[in-house]
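> No sequence on hand, only this structure:
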């Protein structure tokens, strides 16, 4: 039945060679596991208990839940086909639940490297250096998404009110306060834009040629400058968004306030940052408490 199953996936489902290989590996691993306990037992006769035992065995081998869930999905597809073809009457995967995926904590830059990014890194002279610094300052000081930064319009920046309006997900606008230091940088940059291109533009932050920014341009800039102050593996605009939220939380900001600043639809999306704060508290406790 294994060969029939793989033939079905290839010819009727038209799965890619890579996906087909993954299915083949999963079903053959399960077959080997079952035969190690039940000699000459066909997969059609495998039971719910056999599948449960396999999942426990995989977990004991420290295989991550994401991979185990893929293997469970392979078995569901296999036994669903056997039901359709009348080979079995009871699906042994019925009642088998996928394992919970471990939540990945947001990666962020520590405060000292962020201070070095603005105090020690050398930026080019003139328009390019001022613009590059503004991109980094804006991402870190406001927590805006990459798309929000790119689409920020000149008219949406309120210098006197010290705030800016950004268009976020679900086409919802939100108002973000802007610190004095960033307002000063905004004004310097706008003067440099007029000097460089003769006038201001519809979009606030521009490319080297005075055009609207595009994602890869910003991603390259962020990676270039972050590489000078941190060794974290991922260096992207979204990392600066994580850094913004984590630093605020570490310094006592309320979760609800951070939610509004980030433009999250629910508090659940913001709560993941509390895990970083708890990890930091545990580390402080470990280093500081006499009994730790």
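It's in. Given the structure is predicted, the values throughout are model-derived calculations rather than measurements.
> Going by C-alpha atoms from here, please, whenever you check contacts or count neighbours.
OK.
> Please enumerate the strands of the stretch 151-292 of the chain.
Counting by DSSP state E, counting those that start in this stretch, the segments of the stretch 151-292 of the chain that form strands are 157-158, 163-167, 173-177.
> this is the comparison structure:
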């Protein structure tokens, strides 16, 4: 993702490009993660490009040249276009990012008196249950990692960490050697907003990590601080590389749509299904909002309801 600023500001009018550069500097000063900064600036860049193409739905006017001229109607037109060409959930993500951008223009830069987002409604999105990964599917994925090659040992350790701890893609992907403590069987995750947390892992995950670390010590990149190394060369394996690896292992195992977030949902699902405390789940998964356990635990609640329905046998006694 390095060099994203050049890509996002390419072809933009001077005022738009200048404000995005300044906003990125402000976000970096606030210690926002690179992924968050990229997604925020991407939304603003897309709005600028949309207005610059003079959409039929609305007269862009000076807003195409300067973000301080953007009005509510411009944002609503862009949002409707996003719903039409992408999806409601994508439009919602852009809405939230633009709220941050125009709040920064208003409060920090004092370039506008009122945010054009103030009366723009969020796009309504359908509530969907994210499918969990059944245990047998994870077993099949781990099965294609079985072996003694460097990539097999590494990939099994990565997958077991996701399954065993419910961590985010970036949290596992950005681990360093110092974050793993084999003496206490624990891992230190660097979560959103600069919040660190330490999570214990089980014996099978510990065994997989130990085997990988022994292989890693013989790798030509052993001196690097990144925990995960690319199979070839002297470089780390970035989160995006892990994302591609998971899809590749999923295809080899015959399991569709494999990504790290499904194990995060699975972790929350199994935790809630077993009657685990929501507060403890928030601590383990690094959540700050009470809404998250409800959202991630929705599939477990639905499954408990189905099990109760079958047990009660309503309508089966006549």
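All right, it came through fine. Predicted, not measured: the structure shown is a model, and the values here were computed from it.
> Just the TM-score for the two chains, thanks.
These two chains, once laid on top of each other, score a TM-score of 0.64 by TM-score structural alignment, normalised by the length of structure 1; 220 aligned residues with a Cα RMSD of 3.6 Å.
> Please identify the deepest-packed of the strands of the stretch 151-292 of structure 1.
Mean neighbour count (mean count of other Cα atoms under 10 Å) peaks for strand 163-167 among the strands of the stretch 151-292 of structure 1, with a mean of 19.
> what span of structure 2 lines up against that strand?
With TM-score structural alignment applied, strand 163-167 of structure 1 matches the range 186-190 in structure 2.
> Residues in contact with the matching stretch: which ones?
Contacts of stretch 186-190 of structure 2 from elsewhere in the structure, counted by Cα atoms under 8 Å, 6 or more residues apart in numbering, are 167, 171-172, 175, 179-181, 196-201.
> What segments of structure 2 are helices?
Counting by DSSP state H, structure 2 has helices at residues 4-9, 14-29, 34-52, 72-85, 88-103, 135-143, 150-165, 169-173, 203-217, 239-253, 260-273, 278-285, 291-296, 298-312.
> Tell me the residues of structure 1 aligned with the longest one.
Following TM-score structural alignment, helix 34-52 of structure 2 has no partner segment in structure 1.
> how far out from the middle of the chain is stretch 15-29 of structure 1?
Relative to the chain's own centre, stretch 15-29 of structure 1 is displaced by 27 Å; criterion: Cα atoms, centre = their mean, to the nearest Å.
> The match of strand 163-167 of structure 1 vs structure 1 - mean distance after superposition?
Aligned to structure 1 and superposed, stretch 186-190 of structure 2 gives a mean residue distance of 1.2 Å (mean Cα distance after the TM-score superposition for structure 1).
> returning to what we had before: let me know which of the strands of the stretch 151-292 of structure 1 is the nearest to residue 18 of structure 1.
In this view, the strands of the stretch 151-292 of structure 1 are compared for proximity to residue 18 of structure 1 by Cα to Cα, and strand 163-167 is the closest at 39.1 Å.
> Report the buried residues of stretch 73-80 of structure 1.
Going by neighbour count (16 or more other Cα atoms under 10 Å), the buried part of stretch 73-80 of structure 1 is 74-76, 78-80.
> I'd like to know which of those is nearest to residue 106 of structure 1.
Residue 106 of structure 1 has its nearest neighbour among these in residue 74, at 30.1 Å by Cα to Cα.
> Same list (the helices of structure 2) but as JSON lines, adding mean neighbour count and distance to residue 190 of structure 2.
Converted to JSON lines, the helices of structure 2 look like this (neighbours: other Cα atoms under 10 Å; distance: least, Cα to Cα, whole Å):
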{"stretch": "helix 4-9", "mean neighbour count": "16", "distance to residue 190 of structure 2": "22"}
{"stretch": "helix 14-29", "mean neighbour count": "16", "distance to residue 190 of structure 2": "16"}
{"stretch": "helix 34-52", "mean neighbour count": "19", "distance to residue 190 of structure 2": "13"}
{"stretch": "helix 72-85", "mean neighbour count": "18", "distance to residue 190 of structure 2": "32"}
{"stretch": "helix 88-103", "mean neighbour count": "20", "distance to residue 190 of structure 2": "22"}
{"stretch": "helix 135-143", "mean neighbour count": "16", "distance to residue 190 of structure 2": "25"}
{"stretch": "helix 150-165", "mean neighbour count": "22", "distance to residue 190 of structure 2": "13"}
{"stretch": "helix 169-173", "mean neighbour count": "21", "distance to residue 190 of structure 2": "6"}
{"stretch": "helix 203-217", "mean neighbour count": "17", "distance to residue 190 of structure 2": "19"}
{"stretch": "helix 239-253", "mean neighbour count": "17", "distance to residue 190 of structure 2": "13"}
{"stretch": "helix 260-273", "mean neighbour count": "22", "distance to residue 190 of structure 2": "16"}
{"stretch": "helix 278-285", "mean neighbour count": "16", "distance to residue 190 of structure 2": "11"}
{"stretch": "helix 291-296", "mean neighbour count": "16", "distance to residue 190 of structure 2": "18"}
{"stretch": "helix 298-312", "mean neighbour count": "14", "distance to residue 190 of structure 2": "26"}
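> so which of those helices gets nearest residue 185 of structure 2?
Closest approach to residue 185 of structure 2 among the helices of structure 2 (Cα to Cα): helix 203-217, 6.4 Å.
> correct me, but residue 246 of structure 2 touches residue 257?
No. Applying Cα atoms under 8 Å as the test, residue 246 of structure 2 and residue 257 come out as separate, 9.2 Å apart.
> one step back: can you lay out the strands of the stretch 151-292 of structure 1 as JSON lines showing distance to residue 246 of structure 1?
Output for the strands of the stretch 151-292 of structure 1, formatted as JSON lines (distance: least, Cα to Cα, whole Å):
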{"stretch": "strand 157-158", "distance to residue 246 of structure 1": "25"}
{"stretch": "strand 163-167", "distance to residue 246 of structure 1": "21"}
{"stretch": "strand 173-177", "distance to residue 246 of structure 1": "17"}
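> Looking at the ones you listed, which is nearest to residue 54 of structure 1?
The closest approach between residue 54 of structure 1 and any of the strands of the stretch 151-292 of structure 1, judged by Cα to Cα, belongs to strand 163-167 at 48.5 Å.
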